[in-house]
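1. Next comes the sequence, and after it the predicted model I'd like to discuss.
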Amino acid sequence: MSDAKQSNALLIIDAQKAFERLEQEGAVPSDAVAKTRIATLLKAYRAAELPVIHVRHASLEPHSYFQSHLPGFEVMAAARERAGEVVVTKHVNSAFIGTELEAILHDRGVRSLTIAGATLNHCVETTARMAANLGFRVRLVADATWAYPVQSLDGVTFPASLVHAMSLANLNGEFADIVTTNDVVGHLAARPPVRPDDIPEV
C-alpha cells in the first residue's frame, strides 16, 4: 500500500462501556450523540482503506470502571473494532506513554492523525498535545468527542458544554486543527482513488 494511502490514520480514544455506566449513574456528556459520529468516522475510514487505531484505557485504579477485568473495559457498540485493526491499551492519559503507538504509526507511514473519543479534556486532549509535540499533524473531531462537568477547586461546577468548548480552545491552532465529522467525511469522499501504478512493488 502506498504512503499516500497510509499517511493519515483515525485514532479512536477510550470509546468504552465504562462511560455508559457513568451516564447511567447521572453523568451528562457535552454531546449525547458523539458516539454515533464515531461510527460514521469508522465507516468512512474503512471505506477509504485508511488505518484505524483503537485505544482502550485499562485503569490501574482500584475503584475505576475501566479496569481491564470489568465490563466497562469493553468497547462501545458504535466503536467496535474489526479484525486486523490495531488496538492499543494504555494505563495513563496519553496513548503514547507506555505503549507502542508511536512506533506503530511510524512503521505504517502515518504522518497525521484524526482523533475522536473520550474524554475530550482528559485523554483526548493529552494525546492530541503529545501527538503534535511528536511531530504528527492532528485533526481533532469536535463533534465526535465529549466531556463531562468538572468541579473547580472552590466548588464551582463547570457544565460539560463549557469544559468541551474550553478544551477545543486550548488545542485549536497550537496543537490541532479543529474539524467536524462532516468535514472529515467530505474530505475522504473527495480523495482521488489510488491507481494501481501508485502502489510500489514489494
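-> Done, it's in.
2. only C-alpha atoms for contact and neighbour calcs from this point on.
-> Will do.
3. Report the next helix or strand after the longest strand along the chain in sequence order.
-> Selection of the longest strand in the chain by residue count, based on DSSP state E, yields strand 137-146. Past strand 137-146, further along toward the C-terminus, the next helix or strand under DSSP states H and E is strand 150-151.
4. Identify the residues contacting that next one?
-> 157-160, 163 (C-alpha atoms under 8 Å, 6 or more residues apart in numbering).
5. what comes into contact with the longest strand of the chain?
-> Surrounding strand 137-146, the residues in contact under the criterion C-alpha under 8 Å, 6+ apart are 29-32, 34-38, 111-120, 128, 131-132, 164, 168, 175-181.
6. could you flag which of those are buried?
-> In the contacts of strand 137-146, burial by neighbour count holds for 29-31, 34-35, 37-38, 111-120, 128, 131-132, 164, 168, 175-179, 181, counting by 16 or more other C-alpha atoms under 10 Å.
7. could you pull out the helices for this structure?
-> For the chain, the helices defined by DSSP state H occupy 3-6, 18-24, 34-47, 101-107, 125-133, 160-171, 181-190.
8. Now render those as a markdown table, adding distance to residue 87.
-> Supplementary listing: the helices of the chain in a markdown table, determined by distance: least, C-alpha to C-alpha, whole Å:
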| stretch | distance to residue 87 |
| --- | --- |
| helix 3-6 | 17 |
| helix 18-24 | 17 |
| helix 34-47 | 14 |
| helix 101-107 | 9 |
| helix 125-133 | 15 |
| helix 160-171 | 25 |
| helix 181-190 | 22 |
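9. And here is the other one:
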Amino acid sequence: MKRKYTKSALLLIDIQNDYFYKGKMELSESYEIASIAKKMLHDFRKKRKTVIHIQHIALHKGASFFVSGTHGAQIYEEVAPLEGETIIIKNTTNSFSGTDLFDYLNTKKIEHLTIVGMMNNMLNDSTVRTAKDLGFKVEVVCNEYASNNQFVF
C-alpha cells in the first residue's frame, strides 16, 4: 500500500553565534535568516515534525571560528534545540559528509527536507546536492532578499 504523505524534516544548518554581531564571521543577513528559521522551527514543532540542528565544529588547527567550546560555536539562542531535538555535528560544508545524517533520516523514514541555513551558496548547496543525489525531495528557504524565497528541488 502506497503512503498518502511523505515524512518531512527541518534542517537548520549552521545557525551559530559566530555568524551574528560580534561573532568571528559576522554575516549581513544573519538576523533575517534567523527570523525565517525561527518561524519554520515554530511551524515544525507545532506540527510535531522532525527537527534537526546541524552544528559546524571546526577541527583544523588554527581555526578562527566555530571552535569547539566557544560561545561562537554554539547554536544561536532563538533557534536553539529543545530537549529531545537532534543535533548533528559536522566538520565540513556538507551536512552528510562524515556524519550520521543519512542514517538518521532513513531510520525516521524522512523523504522531504526543508533546509534553512547560513551561506546558501556554500553550506546549504553541498547539503542540497547530496540530499538530491540520495533521493530526498528538498526545499530550501532563503532570506527575503532573494527574488523568490523558496526553492524546491
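-> Nice, thanks for sending it over. Owing to the predicted nature of the structure, the values given are computational and were not obtained by experimental measurement.
10. Got a TM-score for the pair?
-> Comparing the two superposed chains by TM-score structural alignment, normalised by the length of the second structure, the resulting TM-score equals 0.85, with 149 aligned residues with a C-alpha RMSD of 2.6 Å.
11. Go through the contacts of strand 150-151 of the first structure and name the one nearest residue 92 of the first structure.
-> The shortest gap between residue 92 of the first structure and any of the contacts of strand 150-151 of the first structure belongs to residue 163, at 20.3 Å (C-alpha to C-alpha).
12. Go ahead and confirm the closest one touches residue 121.
-> Yes: checked against C-alpha atoms under 8 Å, the pair residue 163 of the first structure and residue 121 is within contact range at 7.0 Å.
13. Please say which of those two ends up with more neighbours.
-> A direct count of neighbours by other C-alpha atoms under 10 Å for residue 163 of the first structure and residue 121 places residue 121 higher, at 22 against 19.
14. how about the helices of the first structure, which one is nearest residue 83 of the first structure?
-> Once the helices of the first structure are compared by C-alpha to C-alpha, helix 34-47 is nearest, at 11.8 Å.
15. average gap between that closest one and the second structure?
-> Following the fit onto the second structure, the mean deviation recorded for helix 34-47 of the first structure is 0.8 Å by mean C-alpha distance after the TM-score superposition for the first structure.
16. Now do that helix: which elements does it pack against?
-> Counting contacts by 3 or more C-alpha pairs under 8 Å, 6 or more residues apart in numbering; DSSP states H and E, the secondary-structure elements packed against helix 34-47 of the first structure are strand 8-13, strand 52-57, strand 112-118, strand 137-146, helix 181-190.
17. could you check the angle strand 52-57 makes with that helix?
-> With axes from the mean of the first three to the mean of the last three C-alpha atoms, to 10 degrees defining the directions, helix 34-47 of the first structure sits at 140 degrees from strand 52-57.
18. ok, back up a step: reformat the helices and strands packed on helix 34-47 of the first structure into a markdown table and put distance to residue 68 of the first structure next to each item.
-> Supplementary listing: these in a markdown table, determined by distance: least, C-alpha to C-alpha, whole Å:
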| stretch | distance to residue 68 of the first structure |
| --- | --- |
| strand 8-13 | 15 |
| strand 52-57 | 8 |
| strand 112-118 | 17 |
| strand 137-146 | 22 |
| helix 181-190 | 30 |
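19. So for residue 97 of the first structure, which of these sits nearest?
-> Closest of those to residue 97 of the first structure is strand 52-57, at 11.7 Å (criterion: C-alpha to C-alpha).
20. in that closest one, what's buried?
-> Of the residues in strand 52-57 of the first structure, those buried by neighbour count under the rule 16+ other C-alpha under 10 Å are 52-57.
21. Report the contact partners of residue 126 of the first structure.
-> Shown in contact with residue 126 of the first structure (C-alpha under 8 Å, 6+ apart): 93-94.
22. so how far is residue 25 of the second structure from the equivalent of it over in the second structure?
-> With TM-score structural alignment as the matching criterion, the partner of residue 126 of the first structure in the second structure is residue 126. When C-alpha to C-alpha, to the nearest Å is the yardstick, residue 126 of the second structure and residue 25 of the second structure sit 20 Å from each other.
23. Residue 37 of the second structure now?
-> The gap separating residue 37 of the second structure from residue 25 of the second structure is 19 Å, by C-alpha to C-alpha.
24. Any idea which of the helices of the first structure gets closest to residue 69 of the first structure?
-> The closest approach between residue 69 of the first structure and any of the helices of the first structure, judged by C-alpha to C-alpha, belongs to helix 18-24 at 11.8 Å.
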